[in-house]
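Colleague: Got a sequence here, can you build the structure:
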Amino acid sequence: MSETETPEEIRGAALGVVVENYQSGRFRQLTGATAQMRELCELLEERGYGTTVVEDPEWNDVNKPLGDWARKWRATGGHGPAVVLWSGHGVLDDRELRLIVRDTVDPEFDGEVHSANLLASTASLSGADQVLLLIDTCHAGAGVVPSLEKALDRLSQRNLPPGRWAWFGVIASCRPQEKAEAGGVLLDAFARVLREGPRTDEYRHEWSRRNGQVSGNTVIQAVLAEWPAEVGHRPLNAMTGRDRLMFANPLRAAATEPELVEHLVQAARGAAPDDEGWFFSGRRRVLGEITEWLEARRPGLFLVTGSAGSGKSAVLGRIATLSDPAHRADVLAHQPLTPRDPDPGEDSVDVALHLRGFTVQQLAEAIARRLSLPRPQTPAALIAEVEKGWPESRRRLVLVLDGLDEAAPDQAHPVVEQLLAPLSRLSCVLLGSRDRPFRPQQEPGESLDRALSRILGIRARAADLDDESDTERDIQEYCRRRLLARALPMADATTAAELVARRASPNSGGFLFARMATDSVIRRLSAAGAEGWDWAEAIPSSISAAFTEDLESGPVRERDGAVLPRAAEDLLTALAWSGGNGMPARGVWEAAASALSGDGIEYGPEDVDWLLNEYGRYVVEDSDGTQAVYRLYHREFVAHLRHASGHSDGAYHVARAVVDLLRGQTSDATVSENANPYLRASLAAHAVMAGERGTSMVRELTYAQEEVFRPDLAEVLGDVAVSLSHAGRREEALAPAQEAADLYRALALNNPAAYLPELAGSLNNLANVQSATGDGQAALTTIAEAVTIRRNLAKANPAAHLPDLAGSLNNLAACQSTTGDRPGALTTITEAVTIRRNLAQTNPAAYLPNLATSLNNLATCQSDTGDRPGALTTITEATDLYRTLAR
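Modeller: This is a model prediction of the structure:
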C-alpha cells in the first residue's frame, strides 16, 4: 500500500436493546436510559455502523426484531463487524443472568425474560466475523461466561475461509454478585472511548494519531483502564479469537493537516520528549545563513552536512519547528526568541520530511501528499505539477528534507537526480545528510556537496557543521541549560557541561553524544542526588557507552511475575532492522523482536507500550500513510544494535519473522491482501538485508503462491543486482539481474500493463551490468529490447514513458558506439535529443539537465562520425544550457 493510500472505512452493524420502563413495580424506571442508547447508536452511526434500537420490548415480541436484525446483517453485511448492546435491569437466578423486559413479572419464569445466551446467539447469527457484546445491567458479569461459551460453540461450527478471522468479545458492567449503579456507566465509558480515545498519561501505540482504526479488544482495554474509581462495581470481560480493526480511532489526525516529522521536532528540542523545556542552543551562524537564504526565496539547494551526531537534524528541525504554528507557540512559551536568534518565520516551510527508507517514487508521492497534489505516476510528474502551480503557489516552495544518506539502498542518487535537482530549480530545498561518499562517484572519495553540485549542474550551497568554530561553546550552553532545568547547582552544571563539551568532539558524536551524556547525568541525579560527584567519572566516554549504560541501568520489563532482562534491547534491535521509514506494531514489531529474543520469549502489544513509555527517547513515530510506524531516532543506535554481540544474524531472524508472519496473516499466502501493508512493502528490503538466505525466503513464498509472489522475487533480485553492481561486484550481479529480467518478462506476458514498465527497467539494469562486465554485444541486444518496449509504452502514454524512452535511447547509443556502430549511435542519440528537447519545452526544470547531457553525447557522436562543425554547434548549445542552469 502506498504512502498516499488510506485504510478502508469501517462498515458494521449495531443493535441496541434498552428497557427504560417496566410494568411491574418490582423494577424501577431507568430514566434517561433510552436517550443514552440513542446517543450511543448515533455515535456508532457516525463511525460507519448501521444501527437498530429496540426500545422497551416485551417478552413475547423481543426475539423478532433481534432475529430480523441478525438475518439482515447476515445477508447484507459481508461479515462486517457487529456491536450488540443491552441496557436495563438484570436479575441473578441460580447464578444465571436474566435480562428483564418491559412486561416481566416473575424473573424466574423463563418465558418472561431474555438471556445473555440468546443475546450472544443473536450476535453470532449476524454472520459478523468481529463481534462485541456489552451488557449494562445488575449482575451482568453472570452473563459473560454463558455468552462466551455460546460464542465458542458457534465459532467451532464456522469454517472460515482463508483470510478471515473471528473474534468475540464481551464486557459486562459488573461482576455476578454486584449490582450496577443507575446511569449506564458501561455505556457512558464505551461512548467516551469511541469519542475521545483513552484518558491516560502513558503512551498507547494502538491509539496513535497515525492509526486510522482500532480493534474491539483495544477499546475494551481502554474502557477497563478508565473505569471510574468512585463507582462501586467493577466491569468483567472475556474474549476469544483473533481481533481485527473494528472502530475508527478518534485520535487520528486529519490527513490534510500539516505534519512535522517527529524526528525533526525531537532533534530541535535537544531532549527526550518527556523532558520539560526546549533547550536548543547555538548554531546561530548556520541558522542565520539558512534564514537569509530562505528570505531571498531564490530557488536552489542548501546542504547541511557533518559527521554523525553533529546536529544536522537539530538545525533542520529548528527551521521546521519555528515554521509550524503549533510547535512555534510551544517553543516561544518555553523560551522566547532573542534578537540574535535567527527566525525563518511562521509558515515558512511547506514540506518537512525525513527520508529514511524512501525510494525516489515514494518520496515524490509523500511530497505530493503534503502539497495536496495528485499522486504522481513518476517523479517527473510531480515536477510538472509543481511547475504548473501547487495550491499555495503564490510564493516560492520550501522543502526541508533530512537524512538523504538514510534513503532506501541505492536510492540517494536517483532522489537527487530525479527529484532534488529539478526541485531546486523551482523551489528552495534545505537538505540534511552525512558527508559520505556518494555513488556513482566521479572520483574516489567524492564528497556529498561536490557530488550534488555535479548532478545539479550548479554549486550547491553547503554548511559543514564539523567546521563550525562555536560547536564546543554551543554544546556547553545546551548541556548547562538542561542541567539547570533539573535544579543542579550552577557550579556543578557548569563543570559537567564543560566536561561534556570537551568530550563531544565531531569524531565522538558531537551534539548526539552531548544529549546522551546529559541524559546520563540527569539519570544519576534522579537516583542519587548531586552531592559528591566526580563528574569526569560520571560522564560516559562515547555514544555507545552512554547507550549501553542506559539499557543496562534502565527499567527492566516484568510480565506476569517474570523478568525479561533483554526486552528493551530485543524490541529496539527489531527497529534497527526495519525497512522503509519504520516498522508498525500490530504484530509486526512484536514478531521481529520475538525472533531476536533467542530464548523463546514472545513479545506482545503490552511490551511495545512498555518500551515506548520507558525508552521512547530512542524511538521516532511516523506514518506509512495507513498506520503508525516506528524507527530508531538516530543511525548511531542502528549501527550499535545491529552489531551488538547478543543479536548475531539479526537481519536473517527479522526477515524470517516477516516472511512467517506474512504467511500466517495470508493463510499460507493464499489471501495476500489481508497482510499488514508493511509486510509486502518491505519484503524486498528485508530479503536484501538478509543476503542469499533472504532471497531464498522469498523463493519459499513463490513455491507457495507463485503468481502472488513472483513480482516480489523479481524486485528482490533486481535490488540485489543493483547493490552488487554499485559495490563493484559486477560479475556477481549478472545472474540476479538476468533472473529479474526473465521474471518480469514472464509476468508481462500475463499482465503487460502492470509489468512491461518493470521489464524495461530491469532490462536497462541488465544492460548496464553486461556492459560493465565487458559483454558489449549482449548489452546491445538487451538495451535494444528495452528501447522497443519503452517506445511502445510511450505511444500509449507519452507523458508517463517518454522520459524513460529517452534515457534508454541514451544508453543504446552508448552501446552502439562501444560496439563500433557509430552511425547507428548518431541516429539513436539524435532521437533522444529530440525527445528531451520537446520535454524541456513543457517542463524545463525537470528536463533541461537531461537535454544538456544528451547534447553532450550527440556532440561526441557527431565528432566520431566526422561531423566536426555539427559537433561544435551541438556542444556550444550544451555549454549554453549548463551556463543557464548554473545561474
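
Colleague: make it CA atoms for all contacts and neighbour counts henceforth
Modeller: OK.

Colleague: What separation do you get for P273 and D93?
Modeller: 54 Å (C-alpha to C-alpha, to the nearest Å).

Colleague: More neighbours: those two, which one.
Modeller: The residue with more neighbours, out of P273 and D93, is P273; 16 against 12, by other C-alpha atoms under 10 Å.

Colleague: show me what contacts that one?
Modeller: For P273, the contacting residues are 266, 616-617, by C-alpha atoms under 8 Å, 6 or more residues apart in numbering.

Colleague: One more, please, to line up against the first structure:
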Amino acid sequence: MSTYLHHAPLPEAEHEAEAIVTLLAEHLNGVLAPWTENGHRTETSIKLQLNTWAERGDSNSVLIWLGHGTSNGFDAWLATYETPSSISYSGVNPQTIAEQINKQWQRRHAHQSLWLLLVIEACGAATFVRKLAAALLHMVNAPERFALIGVGGDDSATPLGQFRRALASALNSYTDNDEQIAVAELVSNLRNRIAPNEVIERGLHVVEPIRRRRLLPSGVTAPLDVYAELRAFLGGLSHDERGHFLPKAQGAEHGELVWYFVGRHTERERVASWIRDHDCGMLIVTGRAGAGKSALLGNVLVQSNAALCDLLARAGYLEPTPSQAAVRPFDAVVHLTGITTGDLVLRLAAAAGLPPPRRAETSGSVDWLVSRLRDRAVSFLVLADALDEAQEPGVIAGSVLRSIAALPHVKVVVGTRASTLEGPDQPDTADEDLLDALGRAPTTQILTVDRDPAAVATYAHLRLMAARAAQHLDATDNTVASLSALIGEKARQFLFARLVVHEIVARPDLLRPERRGDLVALLETDHQTLFSVAINRLTETHPAFAPLLEALAMAPGRGIPRSDRIWVIMANAIAAPGVRVTEADIDALLVAAAPYIMLDSEDGQSVYRLAHRTFQEAFHTLGPF
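Modeller: This is a model prediction of the structure:
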C-alpha cells in the first residue's frame, strides 16, 4: 500500500515489495501473482483481490502487506486507500483476512504439501497477527500449514524494510550446499532476525521442503573466502560456461577448491604422468601439513576439465596449463574429512555405478566393494584427499584404499600426511603410520610435496594484488612486491602465507614503516599463534565470535550445521556469562573469519568446521580466547 487519501504516501512500499519478490524468485523460484484489480487499492478492491487468491488454493502462497496500520494493544487495523485519518475501528481488521485464509484453506487442505506464509509489515502488526491467529484457530476445522509474521510493534513507528532485510539475510545464510529449505526452519530463521515481531506457525513441519535455486548444483568443500570468490567467478559466467565447472563424472565432491594455484610444475607433471602411464596402483601425495597437498590435488582435478581450465586461466585464477599436466577425468572424488569406512564404501560404490551392499558391517562391505570392482573389470580412477582427517584414517588406508588399489583396473591418488602425529607447528617425526597403512606395494609410488619459497612468494603476490583490486588493501606495486618476497622468505607453507595475507588485509597498519618490526614478528610466528592473533583481534570487538569458533573446534566429522539453530545453541551453551549468540553473529563471523572456516556438505545441507586441524588444536593448547 503506497498511496492513501488521508495518510502520508509510502512510495518505498513499492520498492520493498519489488525487492522481496526478487529475493523469493532468485532463491526459491517464486513467481509473482500480479494485482489484477483496477484503480486505487481500496478496501473493496483488496477484498476482491484476496477472494481471487482464495478461490485457487492450488499452490503455495506468500502474502505480503506493507503499509500503514495501528493498534491499541488489544486490537489492530490496516489502512487502505480510503481509510480515515484515524485508522482504529475503520481499517481492515484481522477477521476480514481470517475469512479469506479460511476460504483458501478449504481448497488447499486436500493438498498435503501446500502451505501459506502471511507477512504484515506495519505499525501494530504484532497485535494484528495475534488477533488473526486467534480468529483462525477458533474456526471449525481451523486452517493448518501456515505461518503469520507480524513486523511492527504497538508503541512505535515501523519504517518499512525490516522484513526485506531479514529475508535477505535469512536466504543468504544458506549456501550452494543446501539443496532445500524446510519451510518451518525458514520461518524460525526469520523470527530470529526480526524485532519487534510476532510469529505464529502451525503445522509447517509436515510440508515438503522448498527446493533452492543454486548457482552450483552439487556440494562444495572450500574455505569460506575461497567459496566467496568461487561464487563471484561463477556469477560472471553464462549458463553454458557454468556447466563446464562441474565435471560430469566426479560425483558430489570436489575436494578443497583453491584459487591462485602457482608453481608445482614438476609435481603436477608427475601426477599426470603416473595417471597416464599406469593401469593400476596407488600414488600417495604426502608432505607437511599446510604444504599445499590439497591445493595440488585440487589443481590436478581442475586439469581434468579443459573447459574449466580455460575459464579460470582467462579470469586470472590459474596459470596456463602445460599439455603434459592435463589428466583424464576422475571417476570418483572424495574428500575424506570426517567420514567413516562405511561412508567411503558407499560413495565409491555409487561412483562406480554399483548398488549398495546388502550388509552394513564394515568388513563385509569392504570385501563386497573389492569383489564388485574386481568383477566390474573397468578402469576406475579415484582421487581421495585428506586421509589424515578421516574418522578412521588407518582403517580406511589399510582396508579400503590399499585393497582397491591392488585391483587390476583401479588407480588411486591419495593425499595425506605421512603420520597422524604430524602438525604444521609440530616437530618432525619419524613416524609414518599412515604411509605404513597404505602399504609399499610395487605398484605404489610416493610423491612428497616440499616447501617452495618462490611459489609461496608468487602466491602471496597474487592474493595481495587481488585484495588491492577489490579495494581491500591500499598498497603500491613496490610494497606488494617487497611484501610478497618477505612472505616467501619467511612463510613455511602455503597455508601460512594465505593466513598472513588475510591478517595484513585486516590490519593494514602493519604496512607502515614504523610497524615493520611487528610485521616481521608476525611472519616469524607459527600457524597456531597466527590463528590466535586473528581470533583475539576478532573477539575484541565481537565477544560472540569466541564461543562460535570454539563450537567449531568441537565439531565432529564434517562439521556443524546452522539449521535448527544447532550452531547457535552450542555456542550459547559455552559462551561466557553475559554473552548471547545470535544468527546475526554467525553472519558476521562467516565474513570476518572466512579463511579460518571451512564450508562442507553433509546430508544435503551446509556444515561448518575450522579450516584446518591446526586451528582445532589451537583451542586445546592456546585457548580459551
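
Colleague: who wins for neighbours among the contacts of P273 of the first structure?
Modeller: So for these (other C-alpha under 10 Å), the most neighbours sit at Q266, 21 neighbours.

Colleague: secondary structure element for that residue?
Modeller: helix 262-269 (DSSP states H and E).

Colleague: for L85 of the first structure, same thing?
Modeller: L85 of the first structure belongs to strand 82-87, assigned by DSSP H and E.

Colleague: how big is the offset of that strand relative to the second structure?
Modeller: Mean deviation of strand 82-87 of the first structure from its aligned counterpart in the second structure after superposition (mean C-alpha distance after the TM-score superposition for the first structure): 5.7 Å.

Colleague: Now do the helices in the stretch 101-250 of the second structure.
Modeller: Assigned by DSSP state H, counting those that start in this stretch, the stretch 101-250 of the second structure shows helices spanning 125-137, 162-172, 183-191, 224-235, 239-243.

Colleague: now the second one against strand 61-66, angle please.
Modeller: Counting by axes from the mean of the first three to the mean of the last three C-alpha atoms, to 10 degrees, helix 162-172 of the second structure lies at 140 degrees to strand 61-66.

Colleague: contacting residues around helix 162-172 of the second structure?
Modeller: The list of residues contacting helix 162-172 of the second structure from outside it, by C-alpha under 8 Å, 6+ apart, reads 16, 19-20, 23, 27, 121, 151, 186, 189-190, 193-194, 587.

Colleague: for the longest one, same thing?
Modeller: For helix 125-137 of the second structure, contacts defined as C-alpha under 8 Å, 6+ apart pick out 69-71, 73-77, 93-95, 97-98, 102, 120, 142-143, 148-154, 196-200.

Colleague: at 7 Å what do you get?
Modeller: Residues outside helix 125-137 of the second structure that contact it (C-alpha atoms under 7 Å, 6 or more residues apart in numbering): 71, 73, 75-77, 94-95, 98, 142-143, 148-153, 197-198.

Colleague: Which strand or helix spans the nearest residue to Q493 of the second structure once chain neighbours are set aside?
Modeller: Nearest residue to Q493 of the second structure in three dimensions, chain neighbours excluded: A291, at 4.8 Å (C-alpha to C-alpha, 6 or more residues apart in numbering). Using DSSP H and E, A291 of the second structure falls within no helix or strand.

Colleague: A291 of the second structure matches what in the first structure?
Modeller: By TM-score structural alignment, A291 of the second structure lines up with S310 in the first structure.

Colleague: Tell me where the stretch 51-200 of the second structure has strands.
Modeller: Counting by DSSP state E, counting those that start in this stretch, one finds strands in the stretch 51-200 of the second structure at the ranges 61-66, 69-71, 76-78, 116-121, 146-151, 180-181, 197-202.

Colleague: Mind putting these into a markdown table with distance to Y89 of the second structure?
Modeller: Output for the strands of the stretch 51-200 of the second structure, formatted as a markdown table (distance: least, C-alpha to C-alpha, whole Å):
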| stretch | distance to Y89 of the second structure |
| --- | --- |
| strand 61-66 | 18 |
| strand 69-71 | 10 |
| strand 76-78 | 7 |
| strand 116-121 | 18 |
| strand 146-151 | 19 |
| strand 180-181 | 39 |
| strand 197-202 | 21 |
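
Colleague: Tell me which of those lies nearest to R314 of the second structure.
Modeller: strand 180-181 (33.0 Å; C-alpha to C-alpha).

Colleague: Report the distance from that closest one to the chain centre.
Modeller: Relative to its chain's centre, strand 180-181 of the second structure lies at 13 Å (C-alpha atoms, centre = their mean, to the nearest Å).

Colleague: Which part of the first structure matches that strand?
Modeller: The aligned range for strand 180-181 of the second structure is 212-213, by TM-score structural alignment.

Colleague: and which of the contacts of P273 of the first structure is nearest A536 of the first structure?
Modeller: For those, the nearest to A536 of the first structure is R617 (24.4 Å; C-alpha to C-alpha).

Colleague: Counterpart of that closest one over in the second structure?
Modeller: By TM-score structural alignment, R617 of the first structure lines up with P595.

Colleague: That match contacts P223, doesn't it?
Modeller: Yes: with contact defined as C-alpha atoms under 7 Å, P595 of the second structure counts as touching P223 (5.6 Å).

Colleague: right, and S854 of the first structure touches E831 too?
Modeller: No: using C-alpha under 7 Å, S854 of the first structure is not in contact with E831, being 9.8 Å away.

Colleague: what about these two, which has more around it?
Modeller: Between S854 of the first structure and E831, S854 has the larger neighbour count (other C-alpha under 10 Å), namely 26 against 19.

Colleague: can you count the residues close to the closest residue to the more buried one other than its chain neighbours?
Modeller: Excluding the flanking residues, the one nearest S854 of the first structure by C-alpha to C-alpha, 6+ apart is V833, at 5.7 Å. For V833 of the first structure, the tally of surrounding residues (other C-alpha under 10 Å) stands at 23.
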